[in-house]
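K.L.:
A predicted structure for the sequence below; I have some questions about it.
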Amino acid sequence: MSWFVRPAREDDLDALLDLAKMTGGGFTNLPPNRDALAKRLAWSSDSYAKAVETPDNELYMLFLEEAETGRIGGTACLFSRVGVEWPFYSYKLGMVTQSSRELKRTFAMQTLYLVNDYDGASEVGGLFLHPELRVAGLGRLLARSRYLFMAQHRERFGERVLAELRGFITAEGGSPFWDGLGAKFFGMPFQEADHFNSLHGNQFIADLMPKHPIYVSMLPDSAREVIGHPHPSGIPAKKLLEAEGFAFDGYVDIFDGGPTMCSRVENVRTVRDSRSAAVGELTESAGGLLPALLATGRLGDFRAWMGHSDWCADGLVLPADDARLHGLQIGDLVRHAPA
């Protein structure tokens, strides 16, 4: 079976809704709401068609598709610039140290500050793979295709790129972090707050959340224990991000306390190591060629896949079957990144 990644279309709504219903909650970028998903697909279509010189609140949704059947196996997205329509809020973990000469004691206390430090950065998110397909590197293909898209359209993204990992969610769909902090100020359960955020943005956080630092020691143990830790199902995604050069720098999600990973775009491994070249030669088999991540096309014609290739004097060597599958001929440009 051959899988490839391509831009989402507005007629993908039913498939996208099916995926959203499998997430189990906590995926702000993939709400299981038909109207909300239809708006996101329309936003994405407009972004692909838009002439852009600098990033300005565009959304690019990608789908994983099986070439032989048209089956949709997963989705992921890129936001060109966060903090445009409403501020992008995070909690920043800090430290306050206080001393008493009389008691001869010093206390170091961890704090949470409400900040907008990532305003203007790009974001990769909304990565979800059908549970039956979490094998054979399809998640890696879907995740890394976003970075090839960024490399292919560098002018459409900022200098930094972040990824928010889902924090710990209970089997019942609750969040210990939200229960220990946010719920005290908003009077609503996590699922309701998360759903409201996915539909309307998080400006209500700025309206109601106190602006002074929150002392972590005052939170219940259940909340403190999950700060900065991804949900167990998100650990593979965290490892993929770390392999690309993303790092956790003390910023966590305001709803579930999950970690925010960040990198400068030019330091993302797939962006840094990718190279665009013409197809210089076609071979009858992949024998002797090296595994590679490949992409071709721009904007709505973009597609990425895991294949095989090598270099020759005229550019890239590709298997003829792959070239036919992806509509390539000698001389066409392909972006290559090591597998």
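P.N.:
Sure thing, it's come through.

K.L.:
From here on, just use CA atoms for contacts and neighbour counts.
P.N.:
OK.

K.L.:
where's the residue most central in space within the chain, which helix or strand?
P.N.:
Note on the chain: the residue nearest the mean C-alpha position is residue 125, at 2.1 Å, using Cα atoms, centre = their mean. Element membership for residue 125 (DSSP states H and E) is strand 122-129.

K.L.:
Residue 46 now?
P.N.:
helix 34-49.

K.L.:
That helix: what's the following helix or strand?
P.N.:
strand 59-66.

K.L.:
Please point out which parts of that next one sit buried.
P.N.:
For strand 59-66, a neighbour-count test (16 or more other Cα atoms under 10 Å) marks 59-65 as buried.

K.L.:
ok, which stretches of the stretch 1-150 of the chain are helices?
P.N.:
Taking DSSP state H, counting those that start in this stretch as the test, the helices found in the stretch 1-150 of the chain are 13-20, 34-49, 138-152.

K.L.:
what's the angle from the longest one to strand 59-66?
P.N.:
Counting by axes from the mean of the first three to the mean of the last three Cα atoms, to 10 degrees, helix 34-49 lies at 100 degrees to strand 59-66.

K.L.:
Likewise for the first one?
P.N.:
Our comparison of helix 13-20 with strand 59-66, counting by the same axes, to 10 degrees, yields an angle of 90 degrees.

K.L.:
So residue 112 is in contact with residue 181, correct?
P.N.:
No - counting by Cα atoms under 8 Å, residue 112 stays clear of residue 181, with 10.6 Å between them.

K.L.:
Could you work out the most separated pair of the buried residues of strand 59-66?
P.N.:
The largest separation in the buried residues of strand 59-66, counting by Cα to Cα, is between 59 and 65 at 19.3 Å.

K.L.:
Comparison target, given below:
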Amino acid sequence: MATSAELRLSDWCVRPAGLRDLDGLKALAELTGGGFTNLPNDRDALSERIARSDASYAARLTEPKDENYILVLEHAPSGRIGGTCCLFSRVGVRWPFYSYKLTTLSMQSAELGRTFRTGVLHLVNDFEGASEVGGLFLHPDLRTGGLGRLLARSRYLFLGLHRARFGDRVLAELRGRMRDDGSSPFWDGLAGKFFGMGFQEADAFNAVQGNQFIADLMPKYPVYVAMLPAEAQEALGHPHDHGQAAKRLLEAEGFGFHGYVDIFDGGPTMDTRLADIRTVREAVPARVAGVAADGETRLVAGGQLKDFRCAAIPARESDAGLLLGKDAPFSAGDEVLHAGF
């Protein structure tokens, strides 16, 4: 259980992950209950992801290739890792990025005087080349006091500071509904029938090995939603109960649901243009001028790549520049972006 001191917002900072965070990330992965492809409960897989993230931060680029940047939420006084998130510079490079696109089919019989409408799922690669924000997971004890907002919005200021490394379109996948035992009604009602394995097994395999097996075995023809079990239909396009807050945060940033769902659990995929993300659009560049004794809480981020830091801290603008609280992870002269929190 988090103490009141641990919940003090200004004591937390978002920064790039490193190998020293492996134990903290593994502890978080054990709490997810499955369905988090970007945070596998496998130490070797996590270590490989951190190594890939390190290489991504170190790469010299003028355009997105296939990078994965992992961020962690750290409690500065104790070093505790309370959450994580990540950004993918360009999806669909190493293997195809599959989604189901939900459309509506309408059929009418004049003789019967009836009109029948049903959803139809089409297997598509419509997001090829887009960037993705994902992997957001916050320790259950810390889901209060603005820490989730800090973690989620840090990704957008990272985008704002590294525009050349990302695409013009940004997507976010939300985990779909799951039963108490960790199984997925959507998986059981559709994809599971073609793979001969349960959701948890398929999810773990995908997290470690990638999703080429989807291309090999997933049915290529459109699927009529009316043919699915009722429980799978009800899950389609709806996030997990624990994902409702994340959905609201995405909507507040301008992300929308346009009929795309995850092929594993049926959770919604939301997207927008990078330039239209509210935090990116409203972020103000500034130079840190010194310390302020007071000020409103603002989201402040600065530093390139491995030096990136983001915090929600007291800040006040002055003629000399931006004045920050004494414990801010920035120094006088640093160039930062800041936005209302």
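P.N.:
Structure received. For clarity, every value in this text was computed on a predicted model and none was experimentally measured.

K.L.:
So what does the residue nearest to the centre of the first structure match up with in the second structure?
P.N.:
Matched by TM-score structural alignment, residue 125 of the first structure corresponds to residue 134 in the second structure.

K.L.:
thought that match was touching residue 86?
P.N.:
Yes - between residue 134 of the second structure and residue 86 there is a contact under Cα under 8 Å: 5.4 Å.

K.L.:
so where is stretch 196-210 of the first structure in the second structure?
P.N.:
Counting by TM-score structural alignment, stretch 196-210 of the first structure sits on residues 205-219 of the second structure.

K.L.:
What of stretch 177-184 of the first structure?
P.N.:
The aligned range for stretch 177-184 of the first structure is 186-193, by TM-score structural alignment.

K.L.:
re the thing from before, just the helices of the stretch 1-150 of the first structure: most buried one?
P.N.:
Across those, the average number of neighbours (mean count of other Cα atoms under 10 Å) peaks for helix 138-152, which reaches a mean of 23.

K.L.:
quick check: that helix aligns to which part of the second structure?
P.N.:
Using TM-score structural alignment, helix 138-152 of the first structure pairs with 147-161 in the second structure.

K.L.:
burial of the closest residue to residue 57 of the first structure other than its chain neighbours, as a residue count?
P.N.:
Of all residues not flanking residue 57 of the first structure in the chain, residue 81 sits nearest, at 5.1 Å (Cα to Cα, 6 or more residues apart in numbering). Around residue 81 of the first structure there are 26 other residues, counting by other Cα atoms under 10 Å.

K.L.:
Over to residue 329 of the first structure?
P.N.:
Count around residue 329 of the first structure with other Cα under 10 Å applied: 16.

K.L.:
Assess the claim that it and residue 279 are in contact.
P.N.:
Yes - with contacts counted by Cα under 8 Å, residue 329 of the first structure reaches residue 279, the gap being 6.9 Å.

K.L.:
Can you find the partner of residue 265 of the second structure in the first structure?
P.N.:
So, by TM-score structural alignment, residue 265 of the second structure is matched to residue 256.

K.L.:
One more: residue 301 of the second structure?
P.N.:
By TM-score structural alignment, residue 301 of the second structure lines up with residue 295 in the first structure.

K.L.:
From residue 237 of the first structure, how far out is its match?
P.N.:
Using Cα to Cα, to the nearest Å, residue 295 of the first structure is found at 21 Å from residue 237 of the first structure.

K.L.:
which of these two has more neighbours?
P.N.:
Neighbours around residue 295 of the first structure and residue 237, counted as other Cα under 10 Å, are more numerous at residue 295. The numbers are 27 against 20.

K.L.:
With adjacent residues omitted, what lies nearest to residue 185 of the second structure?
P.N.:
Nearest to residue 185 of the second structure is residue 232, by Cα to Cα, 6+ apart, at 5.0 Å.

K.L.:
quick one: contacts for the one you found?
P.N.:
Counting by Cα atoms under 8 Å, 6 or more residues apart in numbering, residue 232 of the second structure touches 185-190.

K.L.:
Those residues in helices, which ones?
P.N.:
185-189 (DSSP state H).

K.L.:
Most neighbours of all those residues, which one?
P.N.:
That'd be residue 186 among these, by other Cα under 10 Å, with 29 neighbours.

K.L.:
Do I have it right that that residue meets residue 237?
P.N.:
No - counting by Cα under 8 Å, residue 186 of the second structure sits too far from residue 237 to count as a contact (10.0 Å).

K.L.:
residues bridging contact with these two, i.e. touching both?
P.N.:
Counting by Cα under 8 Å, 6+ apart, the contacts common to residue 186 of the second structure and residue 237 are residue 266.

K.L.:
all strands of the stretch 101-250 of the second structure, in order?
P.N.:
114-124, 131-138, 169-173, 223-224 (DSSP state E, counting those that start in this stretch).

K.L.:
Go through stretch 310-318 of the first structure and flag the buried ones.
P.N.:
310, 315-318.

K.L.:
Relative to the second structure, which residues correspond to it?
P.N.:
Mapped onto the second structure using TM-score structural alignment, stretch 310-318 of the first structure spans residues 316-324.
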